[in-house]
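Colleague: Below are the sequence and a predicted model for it; my questions follow.
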Amino acid sequence: MGKLKTGERKRPGGGYEKRFTIDGVRYSVYAERKDDLQAKEDAKRAQIKAGIYHTNETITLNQYFDEWIEGKALSVRPVTLYQYQRWYDCYVRKTIGRNKVRKLERRHIVSLMNSIAKKTSAAAANRIHVLVCSILKGATANDIIPRNVAAGIPALKIAGPPARETIHRELTDSELERFFSAAESSIYYMAFRFLLNTGTRAGECAALQWKDIDRENNIIHIRRTITKDRAGKWIVGEAAKTKTSRRDIPMNEAVKEIIDYQWNLYRALNGIISPFDFVFPNRSGGYANENALVNSLKFILKKYNKGAKVPIKPFSVHAFRDTFASRAIRAGVPPNTLKEILGHASLSMTMDLYAHVSQGDKRQAMEKLQTMSF
């Protein structure tokens, strides 16, 4: 591959961009391969010459979004593209999307956020604000608008406690004991135990194949995840969530017990185990997905709580990961080691998101510090 030509650049997130100017107006084209940039430029020049290309003055937010997301396709995962498209089509396309980008004002976006918050939630409104801000950031970089009118708008306050204190909380011993007692008949009983004992993500657990399990050296290789493609279809991703998500996790006795159980169950049902068979399959033997695990967990909780004197408060599949991480910190696992086990890119992510501090933790800390008092 030759050197980059004038106007061409390699994008930080992947792929290439070429900028060119016609009659003083700057345009951009994107391609995964550098060699495709010229064809993209020729096609856009032909549109401009034929008068069917939307100029900076006439382009609407909808029209610019369709260009913007194609550029994003070179640097973000397909599931992220799916989410962007779904959020935009649901909340923006038929509201402020028909506005010309140059005519958009801050009050249009504030009004949209307030409307979404009233009909759906403040969290959804904030998510759409971030998306619109990112789109207009691209429009600013492409000289369509002089400034991003969405930048600087404060996020709406979300009522109630954060998710880390409710559905993503650390589970208590009592909650775990009652949940697993109720979950024994579930096809995903061992999957839930695996999530709790390894801190893996639901998609990583569902994507595990027997070729990823080194039973001789007691190591689990995390190499892929169950994700969605751009159309929203569940697929086995060719890679884990991020580069740091690709990792090896040593098996302790509790994890080995879970893996051995699944191995013996597989042998009893199928006789032969293929390296490509899934460790925690769905009922048809294929891969499960996060929705299947979530729905199974909800069903177990609903069934248990129906006749329970002390119900279990709702929690998410992710709570198993939270519980693993928080207890690991409490047990003295070095934060940097925990970061590697969880597959996080930064230590701050590990500590900020998963190291939940209980009232008991704070009390013990103060008792230890008492020896320092005068």
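Modeller: Received the coordinates, thanks.

Colleague: rest of the way, CA atoms for contacts and neighbours
Modeller: OK.

Colleague: ok, the closest residue to residue 31 other than its chain neighbours to residue 321 distance?
Modeller: Among residues not flanking residue 31 along the chain, residue 16 sits closest, at 5.4 Å (Cα to Cα, 6 or more residues apart in numbering). In this structure, residue 16 and residue 321 are 37 Å apart, going by Cα to Cα, to the nearest Å.

Colleague: Tell me the spacing between the residue nearest to residue 31 and residue 40.
Modeller: Taking Cα to Cα, one finds residue 16 at 11 Å from residue 40.

Colleague: And for residue 100?
Modeller: For residue 100, the distance to residue 40 - Cα to Cα - is 24 Å.

Colleague: next one: residue 347
Modeller: Using Cα to Cα, residue 347 is found at 41 Å from residue 40.

Colleague: Between the two, point out the one with more neighbours.
Modeller: A direct count of neighbours by other Cα atoms under 10 Å for residue 347 and residue 40 places residue 40 higher, at 17 against 14.

Colleague: The more buried one looks like it's in a helix, true?
Modeller: Yes. Residue 40 sits within a helix when classified using DSSP: H, G, I helix; E, B strand; the rest coil.

Colleague: need the contact list for it.
Modeller: Residues near residue 40 by Cα atoms under 8 Å, 6 or more residues apart in numbering: 29-31.

Colleague: take a look at this one as well, against the first:
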Amino acid sequence: MGKLKKRADGLYKKSFMYDGKRYYVYGHNKAELEEKERVKKNQLIDGKKKHDTPTLNQYYESWMDSRQGTVKEATLRCQYFQFKSCADIVIDCLNKTLGELKLKDITPDDLRAVQRALIDGGNSEQTVNDKLAVLNHLFSDAYKERRIDYNPCIAVKNLKRTTPEARDTFHRALTIEETERFFKMAENSAYYDIYRFAINTGMRVGEIGALFESDIYDGVIHVRRTLTKAETGNMTIGETTKTIKASRNIPLNDAIKEILEHQRYINRMLRGDKVISIHQPIFTAPEGGLIVSAPTNREMLRICKKAEIEPFTMHAFRATFATRCIESGIAPKTLQELLGHTSIKMSMDLYGHVMDSTKQTAMNQLKII
């Protein structure tokens, strides 16, 4: 037992040892001291348990805190929802959620149970793989920190796809006929210039929404930032692009110049004589706010239905731009730089699947001997 000592202010002081360290409590009498010592010890024991043997949920909180400032807020927010959808699944044989299990006790079988539950809940195989990838990242870091002896995700295989890849459906490259039919029906859309700009530059919708007049000079579009979601869910203009390589320069051509001039004309019509800062977005939503993907894609769905073509999303314009570049003979390295990819392999893996007609044309022109 620690000694009781009365201080000059009339309070008693008591010390005790825990885990090799001395702690102090203060009170008016012996009973108060004993109660404060009990509470303090419980707090220390609980804290030590969380540190030495945290649950998955407890480790996730510290893991996320450690990544603040080094990972984009939009990425953290997305990973939070992916993690929660896994952590909230009940492991039937244990009658606990995955998040309630001790980090060190989670097994590959537990993760396979999560896979099955996510599939049964209506998630696609790719969505399940993406969610498990967040857990894999977390366990990998825990292993590096020596919190666990092995990463249980290593023994869990990704699910095989049973549905077509997005690049073959709503992210697909449009045929020339689809492109012509879509834009014919889109002429009166408030998003007309945004759609045209996307397919002519290969820029992501967030990059288009964060493009300022000051970013266009010397005959070049200087892509330097993108729209992003804060942790609150609100759309904001970020200070950087999606990745370091995404910061790039795209030369202007006549088609892009015409689109920009038309959009500037629309902006003058909407804003009248109001002075427009060169550091404000060129392309905005119809009501004047930042571009949001949901209404943009809803409008595309309406146009696709009217044009009688299979639905697609904004990303299809980027795939279409890349495919037209390949068909035109643009070098892979140039395509990589125009798209802002980190490697040529990424560009070719995503967009190197040119259409059958293009392959046939290439073979018809091929002469070896």
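Modeller: Perfect, I can see it now. Computed from a predicted model, the values in this text were never measured in an experiment.

Colleague: After superposing, what score do the chains get?
Modeller: Once superposed, the chains reach a TM-score of 0.81 (TM-score structural alignment, normalised by the length of the second structure), with 322 aligned residues with a Cα RMSD of 2.3 Å.

Colleague: Leaving out the residues flanking it, which one is nearest to the counterpart of residue 330 of the first structure in the second structure?
Modeller: When the second structure is aligned by TM-score structural alignment, residue 330 of the first structure is paired with residue 327. Using Cα to Cα, 6+ apart and skipping residues adjacent in sequence, the residue nearest residue 327 of the second structure is residue 358, 6.7 Å away.

Colleague: helix or strand for the one you found, which one?
Modeller: Using DSSP states H and E, residue 358 of the second structure sits in helix 356-365.

Colleague: Same check on residue 187 of the first structure?
Modeller: Going by DSSP H and E, residue 187 of the first structure is not in any helix or strand.

Colleague: can you tell me which residues contact the alignment partner in the second structure of it?
Modeller: Under the alignment (TM-score structural alignment), residue 187 of the first structure maps onto residue 190 of the second structure. By Cα under 8 Å, 6+ apart, residue 190 of the second structure lies in contact with residue 286.

Colleague: Quick check: residue 190 of the second structure vs residue 231 of the second structure, distance?
Modeller: 29 Å.

Colleague: give me the number of residues near residue 137 of the first structure?
Modeller: Number of residues near residue 137 of the first structure (other Cα under 10 Å) recorded here: 18.

Colleague: That one falls within a helix, correct?
Modeller: Yes. Judged by three-state DSSP, residue 137 of the first structure forms part of a helix.

Colleague: List the contacts of it.
Modeller: Residue 137 of the first structure neighbours (Cα under 8 Å, 6+ apart): residue 148.

Colleague: what's the counterpart of it in the second structure?
Modeller: Per TM-score structural alignment, residue 137 of the first structure is aligned with residue 140.

Colleague: Next one: that match from residue 55 of the second structure, what distance?
Modeller: Applying Cα to Cα to residue 140 of the second structure and residue 55 of the second structure gives a distance of 16 Å.

Colleague: and what of residue 97 of the second structure?
Modeller: Relative to residue 55 of the second structure, and taking Cα to Cα, residue 97 of the second structure is found at 10 Å.

Colleague: what do you get for residue 326 of the second structure?
Modeller: With Cα to Cα as the criterion, residue 326 of the second structure and residue 55 of the second structure are 50 Å apart.

Colleague: re earlier: give me the number of neighbouring residues for the residue nearest to residue 31 of the first structure.
Modeller: Neighbours of residue 16 of the first structure under the rule other Cα under 10 Å: 23.

Colleague: ok, it touching residue 10?
Modeller: Yes. Contact status for residue 16 of the first structure versus residue 10: in contact at 4.5 Å, counting by Cα atoms under 8 Å.

Colleague: Which residue ranges of the stretch 151-300 of the second structure form helices?
Modeller: Using DSSP state H, counting those that start in this stretch, the helices assigned to the stretch 151-300 of the second structure run over residues 176-185, 192-201, 205-209, 254-271, 293-307.

Colleague: Residue 114 of the second structure is nearest to which of the ones you listed?
Modeller: Nearest of these to residue 114 of the second structure, taken as Cα to Cα: helix 293-307 at 29.0 Å.

Colleague: list the contacts for the residue mapped onto residue 208 of the second structure from the first structure?
Modeller: Under the alignment (TM-score structural alignment), residue 208 of the second structure pairs with residue 205 of the first structure. By Cα under 8 Å, 6+ apart, the residues touching residue 205 of the first structure are 191, 194-195, 225, 280.
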